[in-house]
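Trainee: Got a predicted structure here, sequence first:
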Amino acid sequence: MRRKLVVGNWKMNGSRAANAELLAGLNAAGPWTADVAVCAPFPYLGDVALSLQGGRIGWGAQDCSAHESGAFTGEVSAAMLAEFGCRFVIVGHSERRALHGESDQLVADKAKAALAHKLTPIVCVGETLAEREAGETDHVVKRQLSAVIHTLGHCVPQIVVAYEPVWAIGTGKTATPEQAQAVHALLRAQLHAATTKSDEMLILYGGSMKPDNAAQLLGQADIDGGLIGGASLKAADFAAICKAAG
């Protein structure tokens, strides 16, 4: 049995006061059998590390540079994240791909940079509404994951994959459990062709998972947890999803 993982993606939200209140609420919640983490904006990583250190909740960042160091103004390296005790880093989120023009190869290079510093990259893949309506879902997610598989080679089992249907992020829409499971199964098969450890790898669902739909989604055979956006900003909602995961 794969142990469930629930990760909160705060995106560009929060303040020191609001974060402290949220983390206090999470620290007081539980216990859960699932693994739990939050991915915070860069400026708050120090505060998050202090609040969560020694507890059962991990932390991470929402992006990292593909470069080790140098003249890359505004970028943050995986080495810097490791200094703050990060366990995870999200790479290839749909918002990064769409708003910052990140290519499949750049996402793969970021995952490689993260692994070099013992961070677990949460590699996001997913299709837009236009791509789904055109019947291109399978092609798009396989193309996105293929770049990562090709770049990482034997290190592929060290990543976490997150399927995030772009049309279900922040829209209130959610893929049905059956729709989500179909894509997760496809990704599992692709990983199976690349590594003998595919059955041990985690594939998270990242499309508007909430307390009222979490149990159904998490009950699917190949859905191993969630990458949670809006609901991760409310301690009660996020804790409810963590409870649904185990």
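Mentor: Done, it's in. The structure displayed is predicted, hence computed values, not measured ones.

Trainee: only C-alpha atoms for contact and neighbour calcs from this point on.
Mentor: Will do.

Trainee: can you map out the strands along the chain?
Mentor: Taking DSSP state E as the criterion, the chain carries its strands at 5-9, 35-40, 57-61, 88-91, 120-125, 160-163, 203-205, 225-228.

Trainee: List the buried residues of the second one.
Mentor: Of the residues in strand 35-40, those scored as buried under the neighbour-count criterion (16 or more other C-alpha atoms under 10 Å) are 35-40.

Trainee: again with stretch 153-171
Mentor: Within stretch 153-171, the residues scored as buried using 16+ other C-alpha under 10 Å are 156-169.

Trainee: Could you do stretch 44-58 as well?
Mentor: Applying a neighbour-count criterion of 16+ other C-alpha under 10 Å, one finds 45, 47-49, 51-52, 57-58 buried in stretch 44-58.

Trainee: and the closest residue to Val183 other than its chain neighbours, how many residues sit next to it?
Mentor: Distances taken as C-alpha to C-alpha, 6 or more residues apart in numbering put Asp138 closest to Val183, at 7.2 Å, once the chain neighbours are dropped. Asp138 has 16 neighbours, counted by other C-alpha atoms under 10 Å.

Trainee: Same check on Ala221?
Mentor: Close neighbours of Ala221, defined as other C-alpha under 10 Å, add up to 11.

Trainee: Quick one: the helices in the chain, in order.
Mentor: Assigned by DSSP state H, the helices in the chain fall at 16-28, 45-52, 78-83, 94-100, 104-116, 129-133, 137-152, 177-194, 214-218, 235-245.

Trainee: mind checking which of these is nearest His67?
Mentor: Closest of the helices of the chain to His67 is helix 104-116, at 7.1 Å (criterion: C-alpha to C-alpha).

Trainee: and that closest one, what does it pack onto?
Mentor: Contact here means 3 or more C-alpha pairs under 8 Å, 6 or more residues apart in numbering; DSSP states H and E; on that basis helix 104-116 packs against strand 88-91, strand 120-125, helix 137-152.

Trainee: contacts for it?
Mentor: For helix 104-116, the external contacting residues (C-alpha atoms under 8 Å, 6 or more residues apart in numbering) are 64-68, 78, 89, 91-92, 120-121, 123, 143-145, 147-148, 151-152, 158-159.

Trainee: Could I get the buried residue list for it?
Mentor: Neighbour counts over helix 104-116 (16+ other C-alpha under 10 Å) mark 104-115 as buried.

Trainee: what do you get for stretch 217-234?
Mentor: For stretch 217-234, burial by neighbour count (16+ other C-alpha under 10 Å) applies to 217-218, 220, 222-233.

Trainee: then this one, side by side with the first:
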Amino acid sequence: MRRKLAAGNWKMNGTKASLAEVAALIAAHPDPKSEVLLCPPATLVAAMVATAAGRIAVGGQDCHMKAAGAHTGDIAAEMLADCGASHVILGHSERRADHGESSEMVCAKATAARAAGLVAVICVGETEAQRDAGETLALVGAQLAGSVPDGATAANTVIAYEPVWAIGTGRTPTLEQIAEVHDFLRAELVARFGAEGEGMRLLYGGSVKPSNATEIFATSNVDGALVGGASLKAADFGAILSALDAA
């Protein structure tokens, strides 16, 4: 049985004052059935770990593929682990688009994350033009194959499907479209990794909010969500967490 996962990506948002939302989330949901993960900016990782006090998991939003070196502005997976992080988001569409990250780079980063003891949350997803062209499954299949390293396990790898055209737009794919992609990803993971692929959690991300969370979490092979803006407020993310617990 795959444990549900509610993951929040704060992106480039938040200051120390924002940690009050973390405390409020923990107070409102002291014993959730689902696993809870928040990934703040790197400046807040250590402080959030202290605030969370082991009640929720904390992760980074990216890491470098090298363990150390002359890479100004980058953060190594070992550094995140040293701050108390347990997870790291890799291959998010904004990293792929804004920083030119290829699936090969994402795979190298996932390998580095594994070496540091971090769980890699590997993102895949298509643009609106790719969906309109009927390329969705081929595109996410190629991203999955290229981004997930050999030897990945259910314990060290989570996959997040985020249709690029739905991130932060308020648009959401139909439940049938979500199920089609998640069922496809599950089949691809099982074909490559066997029982480990069956155990890897598949998250949906793309304008998940309290109003649509329940129906999304009832969809085939959706094991949770990677939430953007709604994860910044305890009330919104808490409502999504409640829907996931009830799924």
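Mentor: Happy to help now that I have it. This is a predicted model, so every value here is computed, not measured.

Trainee: that older thread, out of the helices and strands packed on helix 104-116 of the first structure, which comes closest to Asn27 of the first structure?
Mentor: Evaluated with C-alpha to C-alpha, those place strand 88-91 nearest to Asn27 of the first structure, the distance being 18.6 Å.

Trainee: how near is the counterpart of Gly219 of the first structure in the second structure to Ala160 of the second structure?
Mentor: With the correspondence set by TM-score structural alignment, Gly219 of the first structure lines up against Ala218 in the second structure. Distance of Ala218 of the second structure to Ala160 of the second structure, computed by C-alpha to C-alpha, to the nearest Å: 16 Å.

Trainee: ok, now Val22 of the second structure?
Mentor: Distance, Val22 of the second structure to Ala160 of the second structure, by C-alpha to C-alpha: 22 Å.

Trainee: Likewise for Asp62 of the second structure?
Mentor: For Asp62 of the second structure, the distance to Ala160 of the second structure - C-alpha to C-alpha - is 14 Å.

Trainee: With Glu180 of the second structure instead?
Mentor: 14 Å.

Trainee: OK, contacts around the residue of the second structure most remote from its centre?
Mentor: Within the second structure, the residue lying farthest from the chain centre (C-alpha atoms, centre = their mean) is Ala70, at 27.8 Å. Not one residue lies near Ala70 of the second structure by C-alpha under 8 Å, 6+ apart.

Trainee: residues in contact with the closest residue to Gly25 of the first structure other than its chain neighbours?
Mentor: Leaving aside its sequence neighbours, Gly25 of the first structure sits nearest to Ala235 (C-alpha to C-alpha, 6+ apart; 5.5 Å). Applying C-alpha under 8 Å, 6+ apart to Ala235 of the first structure gives the contacts 22-23, 25-26.

Trainee: Quick check: the gap between Ala187 of the second structure and Gly199 of the second structure.
Mentor: 12 Å.

Trainee: okay, these two: which has more neighbours?
Mentor: Using other C-alpha under 10 Å as the criterion, Ala187 of the second structure and Gly199 rank with Gly199 on top: 20 against 15.

Trainee: mind checking how far the more buried one is from Ala24 of the second structure?
Mentor: 31 Å.

Trainee: got it, and Glu180 of the second structure?
Mentor: Distance, Glu180 of the second structure to Ala24 of the second structure, by C-alpha to C-alpha: 36 Å.

Trainee: same question, Ile89 of the second structure
Mentor: Going from Ile89 of the second structure to Ala24 of the second structure by C-alpha to C-alpha gives 24 Å.

Trainee: before we move on, what about Ala116 of the second structure?
Mentor: Look at Ala116 of the second structure and Ala24 of the second structure: by C-alpha to C-alpha, they are 30 Å apart.

Trainee: The two: which is more packed in?
Mentor: When neighbours are counted by other C-alpha under 10 Å, Ala116 of the second structure and Ala24 differ, and Ala116 comes out ahead with 18 against 15.

Trainee: which one is the more buried one nearest to, not counting chain neighbours?
Mentor: Excluding the flanking residues, the one nearest Ala116 of the second structure by C-alpha to C-alpha, 6+ apart is Glu78, at 5.1 Å.

Trainee: Against Lys233 of the second structure, how distant is the one you found?
Mentor: Computed as C-alpha to C-alpha, the Glu78 of the second structure to Lys233 of the second structure distance reads 29 Å.

Trainee: And for Asp150 of the second structure?
Mentor: Between Asp150 of the second structure and Lys233 of the second structure the distance is 37 Å, computed by C-alpha to C-alpha.

Trainee: same check, this time on Gly197 of the second structure
Mentor: Distance check for Gly197 of the second structure against Lys233 of the second structure: by C-alpha to C-alpha, it reads 33 Å.

Trainee: go on, Asp31 of the second structure?
Mentor: Using C-alpha to C-alpha, we find Asp31 of the second structure at a distance of 18 Å from Lys233 of the second structure.

Trainee: Please apply the same query to Lys109 of the second structure.
Mentor: Here Lys109 of the second structure is placed at a distance of 29 Å from Lys233 of the second structure (C-alpha to C-alpha).

Trainee: do Thr127 of the second structure as well
Mentor: Counting by C-alpha to C-alpha, the gap from Thr127 of the second structure to Lys233 of the second structure is 27 Å.

Trainee: cool, Thr169 of the second structure as well?
Mentor: Thr169 of the second structure sits 18 Å away from Lys233 of the second structure when distances are taken as C-alpha to C-alpha.

Trainee: Turn the strands of the first structure into TSV, columns for distance to Ala194 of the first structure.
Mentor: Conversion of the strands of the first structure to TSV gives the following (distance: least, C-alpha to C-alpha, whole Å):
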stretch	distance to Ala194 of the first structure
strand 5-9	22
strand 35-40	25
strand 57-61	27
strand 88-91	20
strand 120-125	16
strand 160-163	14
strand 203-205	15
strand 225-228	22
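
Trainee: between those strands, which one is nearest to Ala240 of the first structure?
Mentor: Across the strands of the first structure, Ala240 of the first structure has its closest neighbour in strand 5-9 (10.9 Å, C-alpha to C-alpha).

Trainee: helices and strands around that closest one, which ones?
Mentor: strand 35-40, strand 225-228, helix 235-245.

Trainee: Give me the mean deviation of that strand from the second structure.
Mentor: For strand 5-9 of the first structure, the mean deviation from the second structure after alignment is 0.4 Å (mean C-alpha distance after the TM-score superposition for the first structure).
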